[in-house]
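Visitor: Provided below for reference: sequence and predicted model.
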Amino acid sequence: MDTNLSYIAERLTELTAIPSPTGYTKHATDYLVETLTGLGYTPEVSNKGNVLVELDGQGKPLVLASHVDTLGAMVRSVKDNGRLRPTTLGGHQWRTADGENCTVHTRDGRTYTGVVLNTEPSTHVADEKVEQVEKNMEVLLDENVSTKDEALALGVQAGDIIAMDPRTTITESGYIKSRFLDDKLSASVLLGLARAVAAGEVALARKVSLLFTVYEEVGHGGSVVPADTQDMISVDMGCVGADLGCTERMVSICAKDSGGPYNYDIVSELAACAKANGLDYAIDVYPHYGSDVEATLTAGFDIRHGLIGPGVYASHNYERSHMDGVRNTFELLRAYVAQ
């Protein structure tokens, strides 16, 4: 594995280990600031928590955006039996979390491990299968509690954050398996690009800034960008699934998602760049998807917009990608910002 890919893999492992469900992202943004500062940059943190850093270059300002907020949950209430009733953060799918280990983060800084289960998970007890929907899910703390008062005495209360365990692993064959590859994988790719620019491996042909957002999963992460922005590309997960050309080993270029078509010229430029550099790519349409850059457009910014990312299978689940998809995405970005 070359230096850039090794660096990206290391950043991914570190980033996914930092809990950051939407609304609880400070530890992740602190990590970004520390990492970017260590590379010689001067990142800025906005009031809402987004991290912006200018890499270098002059003219035709381009923003590359990824997000570090993830799916997760929040304590809705403490039940009479001491278990926690959750409410979702973002487009979380409870059927994918049934049986998942988790951590509860209280407002006074305490953490408790636990497990997410439906209200009757035992095959040897249940008369009927319980549907895995939010109203039937609960968090069992790994503490000796059996009443509401005992749970409250731990400092647990409504509004506390529930973060699922990421279970990140990279196999010898290059497969990446983890929760929250959406979008910590592409955030790591952008950190890899920042490292390559700082090391003098990439000569920027235009002004390039990176934007790491913290409210993408709820729709307004990219609502504010620098006023001089002309082009913006969301670097998020590429979709893999039925009727799509992308695989986990490719870079996906999105032509249209649920918010409509992406800028025709940007899509064409990205595809031409990928082809010219011999990269494995696909142009696809994502039927159920929205990105940061669409929030930017909705906010009224006059920009050209695009969306790319490494192919990720089983989105909003325990996701899977491949280092080849990372390489193709990184190389496309490196070539695009230099042309």
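Guide: Received, thanks.

Visitor: all contacts plus neighbour counts: C-alpha atoms, from now on.
Guide: Fine.

Visitor: just give me the longest strand of this structure.
Guide: In the chain, with assignment by DSSP state E, the single longest strand is strand 304-313.

Visitor: show me the strands in the stretch 151-300 of the chain, by range?
Guide: Here the stretch 151-300 of the chain has its strands, by DSSP state E, counting those that start in this stretch, at 161-164, 169-170, 175-178, 208-213, 231-235, 238-240, 251-257, 260-261, 281-285.

Visitor: again, but for the stretch 1-150 of the chain
Guide: 44-45, 51-56, 62-67, 72-78, 84-89, 101-105, 111-118, 137-141.

Visitor: and those: which comes nearest Gly300?
Guide: Closest approach to Gly300 among the strands of the stretch 1-150 of the chain (Cα to Cα): strand 62-67, 15.7 Å.

Visitor: how about residues contacting the helix ranked longest in the chain?
Guide: Scanning the chain for the longest helix, with DSSP state H as the assignment, gives helix 181-198. Surrounding helix 181-198, the residues in contact under the criterion Cα atoms under 8 Å, 6 or more residues apart in numbering are 4-5, 7-9, 11-12, 15-16, 36, 39-40, 55, 64, 66-70, 202-204, 210, 212, 235-237, 309-310, 312, 315-316, 319-321, 326, 329-330, 333-334.

Visitor: and what of stretch 8-20?
Guide: With Cα under 8 Å, 6+ apart as the criterion, stretch 8-20 contacts 25-28, 31, 68-70, 163-164, 166, 168-169, 178-181, 184-185, 187-189, 191-192.

Visitor: buried residues, it. List them.
Guide: Neighbour-count burial for stretch 8-20, with 16 or more other Cα atoms under 10 Å as criterion, is recorded at 8-9, 11-13, 15-16, 18-20.

Visitor: need the residues you listed in TSV (columns: distance to Ile303).
Guide: Below are the buried residues of stretch 8-20 laid out as TSV (distance: Cα to Cα, whole Å):
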residue	distance to Ile303
Ile8	29
Ala9	31
Arg11	30
Leu12	29
Thr13	33
Leu15	30
Thr16	31
Ile18	32
Pro19	32
Ser20	29
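
Visitor: which of those fall within helices?
Guide: 8-9, 11-13, 15-16.

Visitor: now those in a markdown table, with distance to Leu89?
Guide: Output for those, formatted as a markdown table (distance: Cα to Cα, whole Å):
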| residue | distance to Leu89 |
| --- | --- |
| Ile8 | 27 |
| Ala9 | 26 |
| Arg11 | 24 |
| Leu12 | 22 |
| Thr13 | 22 |
| Leu15 | 19 |
| Thr16 | 17 |
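
Visitor: make sure Asp142 is actually in contact with Thr111.
Guide: No: the pair Asp142 / Thr111 is not scored as a contact, 10.8 Å apart, by Cα atoms under 8 Å.

Visitor: so which of those two has more stuff around it?
Guide: Thr111 (17 against 12; other Cα atoms under 10 Å).

Visitor: quick check: the closest residue to the more buried one other than its chain neighbours vs Gly325, distance?
Guide: Closest residue to Thr111 apart from its sequence neighbours, by Cα to Cα, 6 or more residues apart in numbering: His105 at 4.7 Å. Distance of His105 to Gly325, given as Cα to Cα, to the nearest Å: 33 Å.

Visitor: one more structure, for comparison:
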Amino acid sequence: MKDYSTLQALVAIDSPSGFTERASQYIHHLLTEYGWSPDYTNKGAVRCTLGSQAPTLAIAAHVDTLGAVISDIAKNGTLRISKVGGLSLNGFEGGYCRIHTLEGKVYTGTLLLDNPAAHVNKDLNSAQRSLYNMHIRLDEEVESKKDIEALGINVGDFICFETNYQELPSGYIKSRFMDNKAGCFVLFELARQIKAKGWDVPVQIFFSNYEEVGHGGTCGYAPSVKELLVIDMGVVGDGTAGEETACSICAKDSSGPYDYGMRKQLVQLAQKYAIPYRLDVYPFYGSDGSAALRAGNDYRVGLIGPGVSASHGVERTHQKGIQATIDLCMAYIESKFKAL
């Protein structure tokens, strides 16, 4: 059975967009342990070339997740939030969280609806959840804004949600932020396996850190890159073909179609090697590939990834879907560069 300890370790590191330094440091350290020489972009993304040649193929995943920051400290000692990325208030309601201050202090709390007691709020179940009627209840004896400020908590402090990571005997892995730390694990395995095989390939792996807010994949790749293969979650839900036990190959998302030639080659490789896959269209989705193209990069771009259920909520994927994505990436690399 594959060792998923590096995935679990990465998931345990709080890393909403804008607060990814520790997660990026973990990635940098892990790749160094594997025998590679990663570096950082100016924005704090991690990149690593897996050979001696100038890379022509970049394979990217994003380490940043959803989260929030404090937008206001209420007079009653609760915290109002501003979302980081497309965080679902319904999906995160009741979620335990950590508040990180600028001074490095960490406090805990819970995201709740205002007046959350069922015994006094007859509209508890029918009220629409919004930023205007939800708050963070801090696990400290506080009753006022002054009490909060005395703890060193301020507007702008990051709020990071508990992941509840579990690996199950059935092969499922359920945890928040499988979007897209499962994709990062795929890159870990590419780095590990390519080193073990002794391949010298013109491939760069790239861990972006601002995908959830739209500009993670815009820049920072090697200037020699011609193709970008993005690893991100495959959508599982009504009207889509994705399954948690397969690798999704995206033909089109809400930003437009991905490169036809890359998609065709990926499908042919999946069929040739009996890799479980689903060809799909995502109705409400954008990726680092979308960002790279909008930024004006002259790349061919493809998008694949393990199927993830309940995206931006209580997410779940399966080891089979992760493995299928690893296998398809390795097949794609070998098909392009095996003669080198």
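Guide: Thanks, I have it. Since the structure is predicted, the reported quantities are computational estimates derived from the model, not experimental observations.

Visitor: which bit of structure 2 covers the longest helix of structure 1?
Guide: Alignment of helix 181-198 of structure 1 against structure 2: residues 178-195, by TM-score structural alignment.

Visitor: please identify the buried residues of the matching stretch?
Guide: Buried residues in stretch 178-195 of structure 2, counted by 16+ other Cα under 10 Å: 178-192, 194-195.

Visitor: average gap between it and structure 1?
Guide: For stretch 178-195 of structure 2, the mean deviation from structure 1 after alignment is 0.7 Å (mean Cα distance after the TM-score superposition for structure 1).

Visitor: now do that stretch: distance to the chain's middle.
Guide: Distance, stretch centre to chain centre, for stretch 178-195 of structure 2: 12 Å (Cα atoms, centre = their mean, to the nearest Å).

Visitor: what separates the aligned partner of Asn47 of structure 1 in structure 2 from Glu227 of structure 2, distance-wise?
Guide: Counting by TM-score structural alignment, Asn47 of structure 1 corresponds to Asn42 in structure 2. Asn42 of structure 2 sits 22 Å away from Glu227 of structure 2, going by Cα to Cα.

Visitor: what about the longest strand of structure 1, how far off from structure 2?
Guide: After superposition onto structure 2, the mean distance of strand 304-313 of structure 1 to its aligned counterpart is 0.4 Å, using mean Cα distance after the TM-score superposition for structure 1.

Visitor: what is the burial count for the aligned partner of Leu89 of structure 1 in structure 2?
Guide: Under the alignment (TM-score structural alignment), Leu89 of structure 1 pairs with Val84 of structure 2. If you count neighbours by other Cα under 10 Å, Val84 of structure 2 ends up with 19.

Visitor: can you pull the contacts of the counterpart of Pro306 of structure 2 in structure 1?
Guide: When structure 1 is aligned by TM-score structural alignment, the residue opposite Pro306 of structure 2 is Pro310. Contacts for Pro310 of structure 1 (Cα under 8 Å, 6+ apart) come out as 186, 236-238, 248-252, 321, 325-326, 328-329.

Visitor: how about Trp36 of structure 2?
Guide: By Cα under 8 Å, 6+ apart, the contact set of Trp36 of structure 2 is 48-50.

Visitor: repeat that for 10 Å
Guide: Shown in contact with Trp36 of structure 2 (Cα atoms under 10 Å, 6 or more residues apart in numbering): 28-30, 48-51, 191-192, 195.

Visitor: how about Glu103 of structure 2?
Guide: 152-153.

Visitor: residue in structure 1 matching it?
Guide: Using TM-score structural alignment, the partner of Glu103 of structure 2 in structure 1 is Asp108.

Visitor: count of residues packed around the aligned partner of Gln319 of structure 2 in structure 1?
Guide: Alignment note (TM-score structural alignment): Gln319 of structure 2 maps to Met323 of structure 1. Met323 of structure 1: 24 surrounding residues under other Cα under 10 Å.

Visitor: for Ala127 of structure 2, same thing?
Guide: That count, for Ala127 of structure 2 with other Cα under 10 Å as the rule, works out to 11.

Visitor: quickly find the element holding Asn328 of structure 1.
Guide: With elements taken from DSSP states H and E, the one containing Asn328 of structure 1 is helix 323-338.

Visitor: mean shift of that helix relative to structure 2?
Guide: Helix 323-338 of structure 1 sits 0.7 Å off on average (mean Cα distance after the TM-score superposition for structure 1).

Visitor: ok and that helix relative to strand 231-235, angle-wise?
Guide: Here the directions of helix 323-338 of structure 1 and strand 231-235 differ by 170 degrees (axes from the mean of the first three to the mean of the last three Cα atoms, to 10 degrees).

Visitor: buried set for helix 323-338 of structure 1?
Guide: 323-337.

Visitor: what does stretch 231-239 of structure 2 correspond to over in structure 1?
Guide: Under TM-score structural alignment, the match for stretch 231-239 of structure 2 is residues 235-243.

Visitor: how far does that stretch sit from its chain's centre?
Guide: The answer for stretch 235-243 of structure 1 is 13 Å, by Cα atoms, centre = their mean.

Visitor: before we move on, the earlier item: count residues in the vicinity of the match of Asn47 of structure 1, would you?
Guide: 9.

Visitor: and what of the one 10 residues further on?
Guide: As a burial measure, Ser52 of structure 2 scores 11 neighbours (other Cα under 10 Å).

Visitor: contacting residues around it?
Guide: Ser52 of structure 2 neighbours (Cα under 10 Å, 6+ apart): 199-203.

Visitor: ok, now with 8 Å
Guide: Contact analysis of Ser52 of structure 2 by Cα under 8 Å, 6+ apart lists 200-202.

Visitor: from the contacts of Trp36 of structure 2, keep the buried residues only.
Guide: 28, 30, 48-51, 191-192, 195.

Visitor: which of the residues you listed lies closest to Thr240 of structure 2?
Guide: Ala191 (30.7 Å).

Visitor: please tell me how far that closest one sits from Ile304 of structure 2.
Guide: Separation of Ala191 of structure 2 from Ile304 of structure 2 (Cα to Cα): 18 Å.

Visitor: Ser144 of structure 2 matches what in structure 1?
Guide: Using TM-score structural alignment, Ser144 of structure 2 pairs with Thr147 in structure 1.

Visitor: return the distance of its match relative to Asn101 of structure 1.
Guide: Distance of Thr147 of structure 1 to Asn101 of structure 1, computed by Cα to Cα: 21 Å.

Visitor: the more surrounded of the two?
Guide: Between Thr147 of structure 1 and Asn101, counted using other Cα under 10 Å, the more crowded position is Asn101 (19 against 14).

Visitor: correct me, but the more buried one touches Gly114?
Guide: Yes: with contact defined as Cα under 8 Å, Asn101 of structure 1 reaches Gly114; the gap is 5.9 Å.
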